[in-house]
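Asker: my questions concern the predicted model and sequence given below.
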Amino acid sequence: MQLRCRRMTGDALADLGDDNGAPPSTPWLPSAAVLRRHGARVLEPGDGVSAPTVYRAGVLLSTAPASEPPDTLERCNQTLAGSGMRLAESHAVPSGPGGHGAAAHGPDGPARERAVRRRVRAVQLVAAHGADPESVDAWAALKALRAGGHGAHLSLDHLLFGASIGGVPMTEGSPMTEGSPMTEGSPMTEGSPMTEGSPMTEGSAWRFAGGAGRRPVDLVLPPPRRRTAAELGDRRPVVAILDTGISPHEWLDVPTPAGSALPADGFTTVDTELQAMILAAQDQLIAAGHSLQRLRDAWERQISTGSVAGELGTHTGHGTFIGGLVRQVAPDATVLQIRVMHSDGVVYESDLLIALDRLADEVEAAQAGTGGRMVDVVCLSLGYYLESAADGSYTIRLQEHVDRLLAAGVVVVAAAGNHATSREFYPAALPCDGELPVMSVGAFQPNDAKAMFSNDGPWVRYWAPGSALISTFPKVQGSRGAAFTTPAGNAGGRPTRRETLDDDDYTRGFASWSGSSFAAGLGAAEVAALLLENAAADPQLRLDQVDAKSTAQRALRALDGFPG
């Protein structure tokens, strides 16, 4: 196997340019339409905040145990008196479909009790009687509660974003929609062609020149051959992709229509119980009156944006594209698709925590021989900028959840981000105290130069191709259409219509796309391929040995296999 992912460290300032001691550049921010859609706000630097972050205005996350004293809520609301806000009853994140305990194949006994105590709860923040609902602001409430000594167990519910370049070359946003969640807008909405989001201003041209956006392509190659279970003679490595879900595609062994049963031992699988847990948590907030976008199921589907009918979201196809990268590099693996990302690239931190917690529970149970499911690699092509990286209390559980997976020997791969900054992008920049690090991945160009758009810094530990990659894509057609076309006709039995490339026609099922999202996906695929290769060469590294020690040994050997 030809490895294209490389270990690399370097001086971020030397790579990105000397900034004369100034702080790292401030990343792009989401459009107003994206914020409205998800009930979110932007926290700008200042007042103890070192980096801009995005959070849900009406939700706080709590790690207080379910058995907390009944007067805790009352004391918090006394502290908030006069702010125009109050905390409503908190809701435990369900630990199984419908919230009825641990999943059927999850941990039992003491392990289940620990899992229940560990659950993060979403706490609804609402307007006090007679107050303006627009005054509800989770950050203002969190500051007041912490000042009053009651907020140690509370944190913001951050919005994370998919780390791909948007759907239009030279910009991060689509020209017909609100723009990519990590930009200030597109030429047809908040930013005009001569303002924030255009290639004529703050830097999109120099960062993305060369057609870095999403484009349809045609591919005449057959899918890479996948060995049967009998031929393989070992357990298949499992790559969990926490992303936009899955779309029907023959390369991924996913039948049409969406929602059809997946074949046994097919390339792609889903965790219906985990998906139900995520949906149940969203339903609880919706029932409490909170405005949010609900995911329907594990299948990739559009969200309502209020844009022109048929317009594709900026991150439509994101998960399907990454799944195709794994199929190309490690066709004998199994991809576990978990939908946490909306088609505009937004991920709620609370949903991500549910998924990570469940995966850790499953792996720990499998290693203990009490059921569960083994996962070898977790791919997180998403991230956010933490408001205060120096203060761990600002992020509530992400570090703990990732550490649990790493301690179990699961390789966690995370995208470095696309904003040409050395500012830490999380979870890629999470510190590592154990033997196994987070595999943070920056993007190379096809010629192995670092992509101009890729974030960089000492925290970016690995690099892989992430520009102009080709992979699977949902067979959909948006409403943009070709720029130029001639009238349809017929001459001698052949159509006479001619047109330029329709950048919204993906009915062939393949696309070219760029971003550290896909560098991370490629890195995850190469880890899976190395796990198989090493297992074939060394019986002590066989994947059917699922104890924690063997899992960690395999993971370390795989990471050591990447050239420096």
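Answerer: Received it, and whenever you're ready, just let me know what you need. These figures come from a predicted structure and were not determined experimentally.
Asker: going forward, measure contacts between C-alpha atoms and count neighbours the same way
Answerer: OK.
Asker: residues contacting the spatially most central residue of the chain?
Answerer: Central residue of the chain (CA atoms, centre = their mean): L382, 3.5 Å from the mean position. Contact analysis of L382 by CA atoms under 8 Å, 6 or more residues apart in numbering lists L160, F161, G162, A163, V347, A414, A415, G417, P427, S517.
Asker: and the longest helix seen in the chain, which residues are buried?
Answerer: Looking across the chain with DSSP state H, the single longest helix is helix 516-537. Residues of helix 516-537 classed as buried: 516-532, 534-536 (neighbour count, 16 or more other CA atoms under 10 Å).
Asker: next secondary structure after it?
Answerer: Next in sequence after helix 516-537, counting helices and strands by DSSP states H and E, comes helix 548-560.
Asker: can you give the contact residues for that next one?
Answerer: Identification of contacts with helix 548-560 by CA under 8 Å, 6+ apart yields 367, 376, 407-411, 436, 527, 530-531, 534, 540-541, 543, 545.
Asker: another structure for you, compare them:
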Amino acid sequence: MAPQRFREQFDHIQRAMPDVPLAMGPDDSAEFLYEKGVVIARDGEEARMVEDTVRAYFTEAPDLTPDHVRRASAETNRTGITRIRVGDPGEGGAQGDPTVAHALRAVRQREDRAGRRLVSRNHVVHIAPVNACPGDEPVPAPVTDGTNPSPAEAVHDPQTAVGVLVIDTGLMHDYRACSQLAHVDGDRAVEERDAGGMLKQYVGHGTFIAGVVAAVAPNTNVTVLGTLNDVGAILESEFGAKLFEAVDRHGWPDVISLSAGTSNGRTDGLLGMDAFMEELRTRRTLLVAAAGNNGSEIPFWPAAYADLPEYADTVLSVGALRSDGEFGACFSNHGSWVQVYAPGERLTSALTGFDAPVPYVYQHSTYDACRYGFTYECTCQHPGHTGVLTEEQQTTGSKPDQVMFEGFAQWSGTSFATPVVAGMIAAHMTAHKETDPRAARQQLLAANAEFAQVHGDRVPALRPPTWRPVPVVALTPGA
């Protein structure tokens, strides 16, 4: 039986958010996750209009209950978003929520007249997923082999260091034992281990990303925030407020590195991020965002803001190249909305276990063949392991594979291609004494003469000088 990665991740996230019933969407597929029985709208008159419109629509539909329609959360914050309950979250299963779909249809005519979106599902924003997780699970790497990319030769100068804010999971307790993280600070990870002493899934994600930024651009002050400490997931209605919280605490940095997001079946962004994105446009900060790991052309937000004209200079979307850097990684999202690609398969960076080895048990099983149809030895298959969450393992009682981390790890995903690009922009700023990160982005891309092949297209590729390509193994001729 092939692993059901999306279902495994859905169950994992639902257990971590027990008070928020979730559904898979849009209606009869598994493209994204969202809160059951709830839609979101802008505070004030728009929220009242949505509430009244949905209630009237439900009154006319005998199978729907107008009494459920009411504002579930009236708190006003800088995001200007209100949650509106439109159904009983306890009804139905996880495969879509028809009541939410009806509520969206009820408002559609008013949206057409207004010329903009008035209501949305309350999506789950999560660590850039292959079905809600990174491209694979981490693999231990010998400390003696060093990191890949290797640390660039540059001196850290606090006066000229480029500020990089990483919105992710927090830092592991022993991260300072890695010398290249000497100028990294921020939140600590919450509950690094489970009750059995095993390393929890994703807790080292932010530490790994910080290590990549610091390797590519040593002259950086990297701050890692634990915004996604809860299994790397957060509701859209809360995410915008958390982003505002981050810049309120630490100021607007030169670069924000964000390896999280969601698709939403639309081409106009996330309603819950509208206020933050509008504020971002007025600042000098550049948002570098992961394109996601669903092997799809479907826009993934906030990375896909890069394709909207008003955000073209504000957001840089990043896809992943496979380990040889010549082609796109099997898992990487792609399409016209992805602006640049960087190495994102089998990178090596800091994780945990510097003080003492830390055990980890795999959560997912690998596949017999690439789930995206690629024919090279990709991370879908290698290295092979059996995971705890796989249905076959649960029914047969076979023992999942366990490893020990002793500092470094090898990991894959657009999650990690993103800090490569963030670091290259920061390094360009240092090398050229450029103080404007958006100007540095333009200069770096304009001067870049490297390309790769992604689904038959020739795309811009950024490969840091200290990155070492790893040859791929073709499983069939022509791979």
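Answerer: Happy to help now that I have it. From a predicted model like this one, the values you see are computed outputs, not experimental measurements.
Asker: please state their TM-score.
Answerer: Once superposed, chain against chain, the TM-score is 0.67 (TM-score structural alignment, normalised by the length of the second structure); 383 aligned residues with a CA RMSD of 4.2 Å.
Asker: buried members of the contacts of helix 548-560 of the first structure into ChimeraX, please.
Answerer: Buried residues among the contacts of helix 548-560 of the first structure (16+ other CA under 10 Å), as a ChimeraX selection:
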select :367,376,407,408,409,410,411,436,527,530,531,534,541,543,545
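Asker: ok, the aligned partner of A74 of the second structure in the first structure - contacts?
Answerer: Alignment note (TM-score structural alignment): A74 of the second structure maps to H91 of the first structure. Taking CA under 8 Å, 6+ apart, we find H91 of the first structure in contact with R121, A122, V123, Q284.
Asker: neighbour-wise, give me the winner out of those.
Answerer: With neighbours taken as other CA atoms under 10 Å, the top of those is A122, carrying 26 neighbours.
Asker: next one: the counterpart of R461 of the first structure in the second structure relative to L171 of the second structure, how far apart?
Answerer: Matched by TM-score structural alignment, R461 of the first structure corresponds to Q339 in the second structure. Counting by CA to CA, to the nearest Å, the gap from Q339 of the second structure to L171 of the second structure is 29 Å.
Asker: who has more neighbours, the two?
Answerer: Using other CA under 10 Å, the more surrounded residue of Q339 of the second structure and L171 is L171, with 31 against 22.
Asker: give me the three-state assignment for V124 of the second structure.
Answerer: Put simply, V124 of the second structure is strand when judged by DSSP: H, G, I helix; E, B strand; the rest coil.
Asker: wait, it touches V231, no?
Answerer: No - V124 of the second structure is beyond contact range of V231, at 11.5 Å (criterion: CA atoms under 8 Å).
Asker: who's more crowded, the two?
Answerer: V124 (27 against 22).
Asker: run through the neighbouring helices and strands of the strand ranked longest in the second structure.
Answerer: If you go by DSSP state E, the second structure has its longest strand at strand 32-42. On a contact count with 3 or more CA pairs under 8 Å, 6 or more residues apart in numbering; DSSP states H and E, strand 32-42 of the second structure meets strand 22-25, strand 81-85, helix 98-114, strand 119-127.
Asker: where exactly do the helices run in the first structure?
Answerer: 12-16, 32-37, 72-80, 109-118, 138-147, 204-208, 229-232, 272-287, 318-329, 349-368, 398-407, 516-537, 548-560.
Asker: quick one, the third one and helix 138-147 angle?
Answerer: Think helix 72-80 of the first structure. Here the directions of helix 72-80 of the first structure and helix 138-147 differ by 100 degrees (axes from the mean of the first three to the mean of the last three CA atoms, to 10 degrees).
Asker: give me the buried positions along helix 72-80 of the first structure.
Answerer: For helix 72-80 of the first structure, the neighbour count (16+ other CA under 10 Å) marks L73, C76, N77, T79, L80 as buried.
Asker: residues touching that helix, excluding its own?
Answerer: Outside helix 72-80 of the first structure, the residues touching it (CA under 8 Å, 6+ apart) are R86, L87, E89, A141, A144, L145, G148, H150.
Asker: got the residues you listed as a markdown table, with neighbour count and distance to D218 of the first structure columns?
Answerer: Compiled in a markdown table, the contacts of helix 72-80 of the first structure are given as follows (neighbours: other CA atoms under 10 Å; distance: CA to CA, whole Å):
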| residue | neighbour count | distance to D218 of the first structure |
| --- | --- | --- |
| R86 | 23 | 55 |
| L87 | 20 | 53 |
| E89 | 12 | 52 |
| A141 | 26 | 52 |
| A144 | 18 | 56 |
| L145 | 20 | 55 |
| G148 | 14 | 60 |
| H150 | 18 | 57 |
